[in-house]
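Undergrad: got a predicted structure plus its sequence, pasted below:
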Amino acid sequence: MRKAFISPSKYVQGENELLNLGYFVTSFGKKALLIGNQSDIDRVRDQLDYTAEKYQCTFIVAGFNGECSRNEVERLKKLAITEHCDCTIGLGGGKAIDTAKCVAEGNAVIIVPTIAATDAPTSHSAVLYTEEGAFDDYAYFKQSPSVVLIDTQIIANAPVRFLVAGMGGALSTYFEARANQQSYANINAGLPCGVREGKCNGAKPTLAAYALATLCYQTLLKDGKKAKVACINKTVTPALENVIEANILLSGLGFESGGLAGAHAIHDGLTILEQTHHYYHGEKVAFGTLVQLVLENASEPELKEVLDFCLSVNLPVCLEDIGVKTITEEQLNAVAEKVIIPEESIHSMPFPITLENIKAAILTADSLGKNYKMLGKFTQ
């Protein structure tokens, strides 16, 4: 059986860690292309100036236009060549990070998130958009980032909703990895084709990935609420440190090497509803996790544990919490049809999936979450 584990070369996390960015730049050379929104760069300008001087390196600010599009990637690739840059830095949120990955194509890329809203920083993939901001395609690279550098004080200073959304994405990691373990599904490992088979069959998840996914869930339950309070007060505490690691590292390694399943497929289906567009990825994934648990016929204690956690940090537990106050039969059908397309991760679940059981699970999860939020118990 072919297994695979995917990870960045280095992950470094700590207070004021951005001051050491120059050290990692000098492992590749003296000049780095810096991709980030100008507002994010301005916010950490003093740290960038300090680390550049200390380590005698230069940051070439790319003038990022805010969209990870094919045209922007090509422009920045040319800029990196013209300026003789030795590495690429993605600083900020998801689109700046993904653009840096696309420009670097898996070579000498340093990822510096300024929020802990997703587990994307550690991965070897990116999402491309059109110039207008619509989804275009996924991009995959030969390896994960060379360095992921997390400054926990910068994360603490960001709006708390980003941290909570990151917990929503991380919440699904264990349950989706568990489903992949049970179904022996392939993960998207970006590996070469099998020599004897002559075709690309991917790889199965490792025990290590499942262990990290499990630890991710345990960490959220233990420290999630305390981490939220710390972030509200813009302070770095052990709980916040742990949850940042869960949101980014444990969830990142857990999803990429453990596999996606129902929760993320439900998220993807829900995105066709315009009402959900103002909600973050992790907020929709949190509700998707509840839908997956209904699909699995999870035990009442497990459902209660997940619902209690979501309510303790203010994550969505019903459709209304992600903007969907009412859903028509036509809309429900459209969501379910998107969920079950052949390329979706829903098919990693360890049982057959149909349009009808997806629709039933969405409505049941919505009802369970709504009633539990109002009454603190399960009702019919």
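TA: Yep, it's here. Residues are numbered from 1 along each chain as shown.
Undergrad: could you use CA atoms for every contact and neighbour count after this?
TA: OK.
Undergrad: after the longest helix seen in the chain, next one along is what?
TA: The single longest helix within the chain, with elements called by DSSP state H, is helix 207-232. Later in the chain than helix 207-232, the nearest helix or strand by DSSP states H and E is helix 238-245.
Undergrad: that next one packs against which elements?
TA: With contacts taken as 3 or more Cα pairs under 8 Å, 6 or more residues apart in numbering; DSSP states H and E, helix 238-245 sits against helix 152-157, helix 207-232.
Undergrad: same thing but at 7 Å, please
TA: helix 207-232 (3 or more Cα pairs under 7 Å, 6 or more residues apart in numbering; DSSP states H and E).
Undergrad: buried stuff in the helix it packs on?
TA: For helix 207-232, a neighbour-count test (16 or more other Cα atoms under 10 Å) marks 209-217, 219-221, 223-232 as buried.
Undergrad: likewise for stretch 70-89?
TA: Buried positions in stretch 70-89, judged by neighbour count with 16+ other Cα under 10 Å: 70, 72, 73, 76, 77, 79, 80, 85, 86, 87, 88, 89.
Undergrad: now render those residues as TSV, adding distance to residue 25.
TA: Shown next, in TSV, are the buried residues of stretch 70-89 (distance: Cα to Cα, whole Å):
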residue	distance to residue 25
70	26
72	23
73	21
76	18
77	18
79	17
80	14
85	10
86	8
87	7
88	9
89	9
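Undergrad: hold the first one in mind and look at this next one:
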Amino acid sequence: MANTIISPNRYVQGRGELKNLPEHAKKLGKKLFVIISASGLKRVRDLLEKSFENTGMELVFEEFQGECCETEIKRLGSRFQENKCDLVVGVGGGKIHDSAKAAAYYQGAPVVIIPTIASTDAPCSALSVIYSETGVFERYLFLNSNPDLVLVDTDIIAAAPSRLLVSGMGDALATYFEARAVAASGALSCAGGKPTKGALALAKLCYETLLEDGVKAKLAVEAGACTQAVENIIEANTYLSGIGFESGGLAGAHAIHNGLTVIKDCHHLYHGEKVAFGTLTQLVLENAGQKLLEEVIGFCMDVGLPTTFAELGMARPDKDLLMEAAVRACSPDDTLVNMPFEVTPEMVYAAMVGADALGRYFKN
């Protein structure tokens, strides 16, 4: 099997870049179907409409209904056809990005992704995570290609609540450790081949950037500033993690996240917050060294990512419910099979309990 790396056709990041969308989009379509939340519309509608004045291009706004599920994807496709649009644009967070990519895939249309937050690594990937209407993970939808354009306006992202940026760090935290596990096992990445040295290098750079700039970026965003550290973390959360996870591969952390989606007490958490605990659980499964565990847990504590059941919303975790999550994580259709050793639900349950114990130990 060949080594493979894939990426979006174009990635553009910088302050004030949203105003330049017409210049990029004109190469892809003339009537833009813009999928956006109600709150996102309030934040950027005026800027978007002003940017498209006198361009001969048209914007059709469609409010996202909240979940990346089969029903919503079909609804968006119908609205795209009804309005005779020729380009899908997803403006917002991960679920909007994945819904936009899926809708464009089924409509055979190009797609532009515009993050307004840096909370996941969804923008760059040729992958949509499909959930049920109630938010339980169902499957991965692998797409024919990555987005045609990812446009990142760092002024907009820096203005979002810091918890969203931190959630993105939690998602990005898994990138290196999962890619490393996939490379060790000889498994295939989401790109359909074995990880390239380039993908592994990007995944490692992602982790190093989090350690170097994570705390500085969080503090800057809380102070209302878009510093170089913020720019670096936005790139790590969005691009480095996006290429790193897709072409490096997924393993334990994201499968454990998917298992946690069956626990209602965790539904209030963002994707990256659950992935961070999944990363710690994967490291326990691997029996990682004390120094590395201290480094990862220390980072999570410094930026505010969960390391205990209590921080996940489970003050008194139920053993049967944790086992249900462990069984779900070990589904043969999920990515725990990419670990370099066989993993059973009993091992995942024990690793989650061990991760919680470590988190409590370091906090005390």
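TA: Now that the structure is in, tell me what you want to look at. If you're wondering where the values come from, they're calculated on a predicted model, not measured in any experiment.
Undergrad: after superposition, what is the TM-score?
TA: TM-score of the superposed chains, computed with TM-score structural alignment, normalised by the length of structure 2, equals 0.94; 362 aligned residues with a Cα RMSD of 1.8 Å.
Undergrad: so what's residue 169 of structure 2 closest to, chain neighbours aside?
TA: residue 237 (5.9 Å; Cα to Cα, 6 or more residues apart in numbering).
Undergrad: oops, could you answer that again for residue 30 of structure 2 instead?
TA: Here the residue nearest residue 30 of structure 2, using Cα to Cα, 6+ apart, is residue 57, at 4.8 Å.
Undergrad: rewinding a little: doesn't the residue nearest to residue 169 of structure 2 lie inside a helix?
TA: Yes: assessed with DSSP: H, G, I helix; E, B strand; the rest coil, residue 237 of structure 2 lies in a helix.
Undergrad: how about it, what's its match in structure 1?
TA: Counting by TM-score structural alignment, residue 237 of structure 2 corresponds to residue 247 in structure 1.
Undergrad: what residues are up against that match?
TA: Residue 247 of structure 1 is in contact with 116, 118, 119, 166, 167, 170, counting by Cα atoms under 7 Å, 6 or more residues apart in numbering.
Undergrad: rewinding a little: which part of structure 2 matches the longest helix of structure 1?
TA: Mapped onto structure 2 using TM-score structural alignment, helix 207-232 of structure 1 covers residues 197-222.
Undergrad: ok, now stretch 285-301 of structure 1?
TA: Counting by TM-score structural alignment, stretch 285-301 of structure 1 corresponds to residues 275-291.
Undergrad: now do the buried residues in the matching stretch.
TA: 275, 276, 277, 278, 279, 280, 281, 282, 283, 284, 285.
Undergrad: rewinding a little: gap between the residue nearest to residue 169 of structure 2 and residue 70 of structure 2?
TA: Distance, residue 237 of structure 2 to residue 70 of structure 2, by Cα to Cα, to the nearest Å: 26 Å.
Undergrad: same check on residue 224 of structure 2?
TA: 38 Å.
Undergrad: now do residue 94 of structure 2
TA: 16 Å.
Undergrad: all strands for structure 2, in order.
TA: Using DSSP state E, the strands of structure 2 run over 3-4, 11-14, 31-36, 58-63, 87-92, 111-115, 127-131, 137-142, 149-153, 194-195.
Undergrad: report the contact partners of the residue lying closest to residue 135 of structure 1 once chain neighbours are set aside.
TA: Closest residue in space to residue 135 of structure 1, ignoring its immediate chain neighbours: residue 129 at 4.5 Å, by Cα to Cα, 6+ apart. Counting by Cα under 7 Å, 6+ apart, residue 129 of structure 1 makes contact with 67, 68, 69, 135, 136, 137.
Undergrad: of those, grab the buried ones for ChimeraX.
TA: In ChimeraX syntax, the buried subset of these is picked out as below (16+ other Cα under 10 Å):
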select :67,68,69
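Undergrad: would you point out which residue is most central in structure 2?
TA: Nearest residue to the geometric centre of structure 2 (Cα atoms, centre = their mean): residue 120, 2.7 Å.
Undergrad: give the aligned equivalent of residue 168 of structure 1 in structure 2.
TA: Checking TM-score structural alignment: residue 168 of structure 1 goes with residue 170.
Undergrad: please work out how many residues are found near that match.
TA: For residue 170 of structure 2, the count of nearby residues is 31 (other Cα atoms under 10 Å).
Undergrad: next one: the one 10 residues further on
TA: Other residues near residue 180 of structure 2 number 21, with proximity taken as other Cα under 10 Å.
Undergrad: and it, what's its match in structure 1?
TA: Aligned partner of residue 180 of structure 2 by TM-score structural alignment: residue 178.
Undergrad: do you know how far its match is from residue 293 of structure 1?
TA: 11 Å.
Undergrad: what does residue 92 of structure 1 give?
TA: 33 Å.
Undergrad: got it, and residue 216 of structure 1?
TA: For residue 216 of structure 1, the distance to residue 293 of structure 1 - Cα to Cα - is 17 Å.
Undergrad: again with residue 189 of structure 1
TA: With Cα to Cα as the criterion, residue 189 of structure 1 and residue 293 of structure 1 are 26 Å apart.
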